[in-house]
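Q: Below are the sequence and a predicted model; questions follow.
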Amino acid sequence: MTGNEESFISHLVELRSRLMKAALAVLIVFACLMPWAGAIYDWLAWPMMQALPQGSKMIATGVITPFLIPVKVTMLVAFIIALPWVLYQVWAFVAPGLYAHEKKLIAPLVISSSALFMAGVAFCYFFVFGVIFHFINNFAPQSISVAPDIDSYFGFVMTMFIAFGLTFEVPVVVIVLVRMGLVSVQKLKQVRPYVIVGAFVVAAIVTPPDVMSQLMLAIPLCLLYEVGLILAPIFARATRAPAESEETL
């Protein structure tokens, strides 16, 4: 066996070890949370329940849905709680092969991207859902009894969480594009009008068809794009390789 083959196998063994540690952490947290799976789903459903008429409840149309959906929600929460450990395993796997200036690039991006994604999810849960659900339920005719299915609600919530979580990643995307030299800050400023139009198009596709919810996705996207334009040059200077720094002197 050649040295390259031995190195490749050792990397595979290391990767498997890191993945198993990450998965084990998620499973341990999941097992600890399972006794409270119902309460966790109630917490996820709280924004909708606040918007429904007094005494209303959601419905479950599937045979195993009352069990399956709370389990899915609990697994999601377990992954979020274990995310710092999962990210540490990723970092521990890739860090030995990075140069010092590359470590300066990766570590802040991993931390900031995780924090921004969670900020997007929190913004959606605590602010956007209240506006959307109240609008939908107030718009419903009096002849309709509003009783959302928990499976549909879970799918809608996950779609919104992903949409807002990814929206809050815009500064990271801008910083990476500039740092890798794929596009300049000046060019990104020139395409700003197209980004604004694209933000409203994405908001119109992802969110319910009301102006308020679309604005609550499009406006943060535009503002975060501007934040990325401000931070990208600063981050690029802070993570230059020694050779790059000498060239700029």
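A: Noted; the coordinates are in hand. Just so it is clear, the structure is predicted and the values come from calculations on it, not from any experiment. Numbering: from 1, shown residues only.
Q: make it CA atoms for all contacts and neighbour counts henceforth
A: Noted.
Q: If we go by neighbour counts, what in stretch 213-225 is buried?
A: S213, Q214, L215, M216, L217, A218, P220, L221, C222, L224, Y225 (16 or more other Cα atoms under 10 Å).
Q: which secondary structure element contains the last one?
A: Element membership of Y225, judged by DSSP states H and E, is helix 211-238.
Q: Determine the set of other helices and strands touching that helix.
A: helix 129-139, helix 150-167, helix 170-179, helix 185-190, helix 192-206 (3 or more Cα pairs under 8 Å, 6 or more residues apart in numbering; DSSP states H and E).
Q: List the contacts of the helix or strand that that helix is followed by.
A: Of the helices and strands lying after helix 211-238 in sequence (DSSP H and E), the nearest is helix 242-248. Residues outside helix 242-248 that contact it (Cα atoms under 8 Å, 6 or more residues apart in numbering) are H101.
Q: related to what we said a few turns ago, and the helices and strands packed on helix 211-238: which comes nearest L76?
A: Across the helices and strands packed on helix 211-238, L76 has its closest neighbour in helix 150-167 (9.8 Å, Cα to Cα).
Q: Tell me which other helices or strands that closest one touches.
A: The contact analysis (3+ Cα pairs under 8 Å, 6+ apart) places helix 150-167 against helix 65-94, helix 100-123, helix 192-206, helix 211-238.
Q: one more time with 6 Å
A: helix 100-123 (3 or more Cα pairs under 6 Å, 6 or more residues apart in numbering; DSSP states H and E).
Q: now the helix it packs on: how far from the chain's centre is it?
A: 11 Å (Cα atoms, centre = their mean, to the nearest Å).
Q: Any buried residues in that helix, and which?
A: 103-106, 109-110, 113-114, 116-121, 123.
Q: which of the helices and strands packed on helix 211-238 sits most buried?
A: helix 170-179 (a mean of 21; mean count of other Cα atoms under 10 Å).
Q: let's bring in a second one:
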Amino acid sequence: MSEPRQQQADDQAQPLVSHLMELRNRLLRCVLAIVVVFLGLFYFANDIYYFVSEPLRTLLPEGTSMIATEVASPFLTPFKLTLVTSIVVAMPIILYQLWGFIAPGLYQSERQFAIPLLLSTIVLFYAGLAFAYYVVFPLVFGFFSGVGPEGISYTPDIARFLDITLKLFFAFGIAFEIPIATLLLIWAGITTPQALAEKRPYIVVGCFIVGMLLTPPDIISQALLAIPMWALFEIGVFFGRFIGSKQFAASKS
């Protein structure tokens, strides 16, 4: 009796081991992709920082510039930015590896839904970064550079600037994924478009709370995050109605 049970346990363990090995291999590919991109971008680390900091530098008073208050900041700050940039650039490869890991466990209909969802995730993430850089940064940094007391020289530290910048990039990149999250909740049957619409007042308040927590303490950046989050939520609910109707029709047929 012990031998069949042992054989059954071994058969159950083999798929788990194979899944773990596949997960390890795909994670290694993700890390390798990031390293390759980083090695290609590291030579341009200062240029990348120059580009990212341009919305702030153009607003600095004449005769002033950004400063480095720590000994290693001139090296570590562009290094950190280049590493984060490498992850962002390699994001399609990372998501492709994630898709390759979960795709075998999906039905054909689920794959047809997941592929455009995956592509939309990449596009929306990059759209969030672009919105932060071209729309939010000029307004936020213009506000910061114009509210200082008279006689105070505005010379931002390069490391502190990068911290705020990455925080804003992360906040807007994630916020622009709200339609995807909404569609997934509806598609999985966790909620319905009607239920989400009924909770709209709470969603609006939640958007402004998230904007307050994820952005610098000024009303401009908070509103610039909260309002697009609300709009993206409405987009997700709108398209979720079509998903819900299709599932309902499929269940009836």
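A: Cool, the structure landed. The model shown is predicted, which means the values in this text are computed figures rather than measured ones.
Q: still on that earlier bit, and the buried residues of stretch 213-225 of structure 1 as TSV, adding distance to A199 of structure 1?
A: What follows is the buried residues of stretch 213-225 of structure 1, written out as TSV (distance: Cα to Cα, whole Å):
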residue	distance to A199 of structure 1
S213	13
Q214	9
L215	9
M216	11
L217	8
A218	5
P220	9
L221	6
C222	7
L224	11
Y225	10
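Q: Please identify the one among the residues you listed that lies nearest to S17 of structure 1.
A: Nearest to S17 of structure 1, judged by Cα to Cα, of the buried residues of stretch 213-225 of structure 1 is L224 at 36.6 Å.
Q: And that closest one? What does it align with in structure 2?
A: In structure 2, the residue matched to L224 of structure 1 (TM-score structural alignment) is L232.
Q: Give the closest residue to its match in space, chain neighbours not counted.
A: P179 (5.6 Å; Cα to Cα, 6 or more residues apart in numbering).
Q: mind checking how far the one you found is from L117 of structure 2?
A: Note on P179 of structure 2: its distance to L117 of structure 2, by Cα to Cα, to the nearest Å, is 10 Å.
Q: aligned partner of W36 of structure 1 in structure 2?
A: Using TM-score structural alignment, W36 of structure 1 lines up with F44 in structure 2.
Q: whoops, V195 of structure 1 was the one
A: By TM-score structural alignment, V195 of structure 1 lines up with I203.
Q: Please tell me how far the residue lying closest to that match once chain neighbours are set aside sits from A159 of structure 2.
A: Closest residue to I203 of structure 2 apart from its sequence neighbours, by Cα to Cα, 6+ apart: W230 at 7.4 Å. Applying Cα to Cα, the value for W230 of structure 2 to A159 of structure 2 is 31 Å.
Q: go on, V17 of structure 2?
A: Distance from V17 of structure 2 to A159 of structure 2, by Cα to Cα: 43 Å.
Q: Same question for L39 of structure 2.
A: Distance from L39 of structure 2 to A159 of structure 2, by Cα to Cα: 22 Å.
Q: repeat for L32 of structure 2
A: 27 Å.
Q: do the same with P149 of structure 2
A: Using Cα to Cα, P149 of structure 2 is found at 23 Å from A159 of structure 2.
Q: What of A45 of structure 2?
A: For A45 of structure 2, the distance to A159 of structure 2 equals 14 Å [Cα to Cα].
Q: Ok, T77 of structure 2 next?
A: 6 Å.
Q: residues shared between the contacts of the two?
A: Common contact partners of T77 of structure 2 and A159 (Cα atoms under 6 Å, 6 or more residues apart in numbering): none.
Q: Spatially, which two of the buried residues of helix 100-123 of structure 1 are the most separated?
A: The largest separation in the buried residues of helix 100-123 of structure 1, counting by Cα to Cα, is between K103 and F123 at 30.0 Å.
Q: tell me the contacts of K187 of structure 1?
A: Going by Cα under 6 Å, 6+ apart, K187 of structure 1 touches no other residue.
Q: and the counterpart of I175 of structure 1 in structure 2, what is it in contact with?
A: By TM-score structural alignment, I175 of structure 1 lines up with L183 in structure 2. Remark: with contacts taken as Cα under 6 Å, 6+ apart, L183 of structure 2 is in contact with G236, G240.
Q: change it to 8 Å
A: By Cα under 8 Å, 6+ apart, the neighbours of L183 of structure 2 are G236, V237, F239, G240, I243.
Q: burial of the second one, as a residue count?
A: Using other Cα atoms under 10 Å, V237 of structure 2 has 22 neighbouring residues.
Q: Skipping its backbone neighbours, what lies nearest it in space?
A: Spatial nearest neighbour of V237 of structure 2, excluding adjacent residues (Cα to Cα, 6+ apart): P193 at 5.4 Å.
Q: Aligned counterpart of that neighbour in structure 1, please.
A: Aligning on TM-score structural alignment places P193 of structure 2 opposite V185 in structure 1.
Q: Test my guess that its match contacts L229.
A: Yes - contact status for V185 of structure 1 versus L229: in contact at 6.3 Å, counting by Cα atoms under 8 Å.
Q: any idea how far the aligned residue in structure 1 for V123 of structure 2 lies from F164 of structure 1?
A: Using TM-score structural alignment as the criterion, the counterpart of V123 of structure 2 in structure 1 is A115. Distance, A115 of structure 1 to F164 of structure 1, using Cα to Cα: 13 Å.
Q: Could you do A203 of structure 1 as well?
A: Taken as Cα to Cα, the span from A203 of structure 1 to F164 of structure 1 is 10 Å.
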